[in-house]
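S.K.: the sequence isn't on hand, but the structure is:
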């Protein structure tokens, strides 16, 4: 049986239609997304900057290292990209730790003081959709087996209902097609055939080849 805290979580979940912890998860995920966007932007900015401006020229001079040059005569610092990536990774790890630490506190405080119920109140809370709900008396004849049988019967009934609706749709379409064979198009009159009339009734009523069966004076 669920303890008091689990019952409280179930009650709040039913009331909000979402688990209380999911709100905090969304907040933390949003903060992490902003954090990663910041570090990506910072890395892009540092990578596009001149390494000499970032202090690599002074570093090479202090270490008495010779600065390499590319084909265009520009100074090249091979260590710049690696150090930027390592620095961004360390910064990202540091910021992730700070977010986890502080938002864990937020999560604990929120669950204890905001998304919670006062002590011993959960048993007396009645949600809106339980208003005027009549609880039937205990029926010893209702067993898990009988409930499962009713559930299976309901599922099969729903399947049959869906199949009947599909069959009705097909039958309606078939009836409509048959009626179109007997019903002449508007403005078309089925007159008695004369010596100059077409010998084939289907030619006289191209849209309804069997209209002569119901819309000619002879048929009436």
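M.R.: Yes, it's here. Quick caveat, the model's predicted, so the values are computed rather than measured.

S.K.: only C-alpha atoms for contact and neighbour calcs from this point on.
M.R.: Noted.

S.K.: enumerate the positions of the helix or strand harbouring residue 178 that are buried.
M.R.: Assigned by DSSP states H and E, residue 178 falls within helix 144-182. By neighbour count, with 16 or more other C-alpha atoms under 10 Å as the criterion, the buried positions of helix 144-182 are 180, 181, 182.

S.K.: residue 8: neighbour count?
M.R.: Residues lying near residue 8 (other C-alpha atoms under 10 Å) number 20.

S.K.: which other helices and strands contact the helix or strand harbouring it?
M.R.: Taking DSSP H and E as the definition, residue 8 sits inside helix 4-16. Under the contact criterion of 3 or more C-alpha pairs under 8 Å, 6 or more residues apart in numbering; DSSP states H and E, helix 4-16 touches helix 20-48.

S.K.: in the helix it packs on, what's buried?
M.R.: Buried positions in helix 20-48, judged by neighbour count with 16+ other C-alpha under 10 Å: 20, 24, 28, 32, 35, 39, 43, 46.

S.K.: now name the helix or strand holding the residue nearest to the last one when sequence neighbours are not counted.
M.R.: Closest residue in space to residue 46, ignoring its immediate chain neighbours: residue 84 at 7.1 Å, by C-alpha to C-alpha, 6 or more residues apart in numbering. Assigned by DSSP H and E, residue 84 belongs to helix 78-113.

S.K.: included below, for side-by-side comparison, is a second structure:
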């Protein structure tokens, strides 16, 4: 019977001992340890002060007396004894002080009901089955929270994916537009245009190799293609009349030169047949290339 009464009392003391730091906000044992450490530091300071005093006293005595007294060993023994005595009495005194504080100051009477402020209105008489139900409910709520967090993460990842997909689509369209603008560099007309400078040079060389034209012949070719020379203007008529008179004079002075010979001379004034053929072929090649470039551009615009 006595054992059954001692059990709950000991358990109550243990519970109160555990609740005390929670109520005070600090551990009483740590506070007492700090007080004891301060007392020990004071003892050490006292010993240090005594050591300094004795060293000065020994120096003053050595100056006053001339005997061979060795004070070092006696001073050290006295300091050790003094320190041991102080520490012994300090330990005894503060052991009693610590025990008295834990029994009288930092103690709760066994019969005093204690309720921590944050534990008010709590029902601590629940059976273990109810506690297990609460734990199971807590686990279920934790699982629901985890599923909700995963769902939110998936939604966030999906939004990020859609945003990245739209940005990638815009970037792709932009790059396709740039590629379309640069696709002209792959056009076959560039090869044709690249060959044009050489053909222009060849045409220039072919035309430059022709002999210079006579002024009268150039004027005779300057009229409109649909009219005769004397029908274009007064200047054209005068040029035609002068050319006729010169032709008659030359044919009369040559002693009956034939018309064929006259035509051959005029042809040779313009250039030889080989030179004319080369010039015409060069011009035809340039014209064909330009027509090919125009047709390729028209096809590109239609596409």
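M.R.: Received, thanks. Just so it is clear, the model here is predicted, and its values are computed rather than measured.

S.K.: TM between them?
M.R.: After superposition, the two chains reach a TM-score (TM-score structural alignment, normalised by the length of the first structure) of 0.49; 135 aligned residues with a C-alpha RMSD of 4.1 Å.

S.K.: need the buried residues of helix 144-182 of the first structure in TSV (columns: distance to residue 58 of the first structure).
M.R.: As requested, the buried residues of helix 144-182 of the first structure are exported to TSV (distance: C-alpha to C-alpha, whole Å):
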residue	distance to residue 58 of the first structure
180	91
181	94
182	96
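
S.K.: about what we covered before: now the angle from the helix holding residue 84 of the first structure to helix 20-48?
M.R.: What separates the directions of helix 78-113 of the first structure and helix 20-48 is an angle of 160 degrees, with axes from the mean of the first three to the mean of the last three C-alpha atoms, to 10 degrees.

S.K.: tell me what helix 78-113 of the first structure is packed against?
M.R.: For helix 78-113 of the first structure, the elements it packs on are helix 20-48, judged by 3+ C-alpha pairs under 8 Å, 6+ apart.

S.K.: any idea of the angle the helix it packs on forms with helix 4-16?
M.R.: Here helix 20-48 of the first structure points in a direction 80 degrees away from that of helix 4-16 (the same axes, to 10 degrees).

S.K.: which is the next helix or strand following helix 20-48 of the first structure?
M.R.: Following helix 20-48 of the first structure toward the C-terminus (DSSP H and E): helix 56-62.

S.K.: that older thread, tell me the one of the buried residues of helix 20-48 of the first structure nearest residue 78 of the first structure?
M.R.: residue 46 (14.1 Å; C-alpha to C-alpha).

S.K.: so which of the buried residues of helix 144-182 of the first structure comes closest to residue 7 of the first structure?
M.R.: Taking C-alpha to C-alpha as the measure, residue 7 of the first structure sits nearest to residue 180 out of the buried residues of helix 144-182 of the first structure, at 63.3 Å.

S.K.: any idea how far residue 173 of the first structure is from that closest one?
M.R.: 11 Å (C-alpha to C-alpha, to the nearest Å).

S.K.: same question for residue 38 of the first structure.
M.R.: From residue 38 of the first structure to residue 173 of the first structure the distance is 60 Å (C-alpha to C-alpha).

S.K.: out of the buried residues of helix 20-48 of the first structure, which one sits closest to residue 95 of the first structure?
M.R.: Here the nearest of the buried residues of helix 20-48 of the first structure to residue 95 of the first structure, counting by C-alpha to C-alpha, is residue 35; it sits at 7.6 Å.

S.K.: and the helix or strand where residue 10 of the second structure lies, what's buried?
M.R.: Taking DSSP H and E as the definition, residue 10 of the second structure sits inside helix 2-24. Of the residues in helix 2-24 of the second structure, those with enough neighbours to count as buried (16+ other C-alpha under 10 Å) are 12, 13, 16, 17, 19, 20.

S.K.: ok, these vs residue 240 of the second structure, which is closest?
M.R.: Nearest to residue 240 of the second structure among those, counting by C-alpha to C-alpha, is residue 19 at 136.6 Å.

S.K.: still on that earlier bit, nearest to residue 81 of the second structure among the buried residues of helix 2-24 of the second structure?
M.R.: residue 17 (39.5 Å).

S.K.: distance of the closest one relative to residue 10 of the second structure?
M.R.: Noted for residue 17 of the second structure: a distance of 10 Å to residue 10 of the second structure, by C-alpha to C-alpha.

S.K.: please apply the same query to residue 276 of the second structure.
M.R.: Applying C-alpha to C-alpha, the value for residue 276 of the second structure to residue 10 of the second structure is 133 Å.

S.K.: check residue 247 of the second structure too.
M.R.: Summarising the geometry, the distance separating residue 247 of the second structure from residue 10 of the second structure, computed by C-alpha to C-alpha, is 154 Å.

S.K.: do the same with residue 278 of the second structure
M.R.: For residue 278 of the second structure, the distance to residue 10 of the second structure - C-alpha to C-alpha - is 129 Å.

S.K.: tell me where the stretch 201-303 of the second structure has helices.
M.R.: 215-220, 229-232, 234-253, 259-270, 273-302 (DSSP state H, counting those that start in this stretch).

S.K.: indicate which one of the ones you listed is closest to residue 129 of the second structure.
M.R.: When the helices of the stretch 201-303 of the second structure are ranked by proximity to residue 129 of the second structure, the top entry is helix 273-302, at 84.6 Å, counting by C-alpha to C-alpha.

S.K.: would you mind measuring from residue 152 of the first structure to residue 109 of the first structure?
M.R.: Taking C-alpha to C-alpha as the measure, residue 152 of the first structure and residue 109 of the first structure are separated by 45 Å.

S.K.: cool, residue 37 of the first structure as well?
M.R.: Counting by C-alpha to C-alpha - residue 37 of the first structure and residue 109 of the first structure are separated by 27 Å.

S.K.: what does residue 30 of the first structure give?
M.R.: Taken as C-alpha to C-alpha, the spacing of residue 30 of the first structure relative to residue 109 of the first structure amounts to 19 Å.

S.K.: since that was my last question, I'll sign off now.
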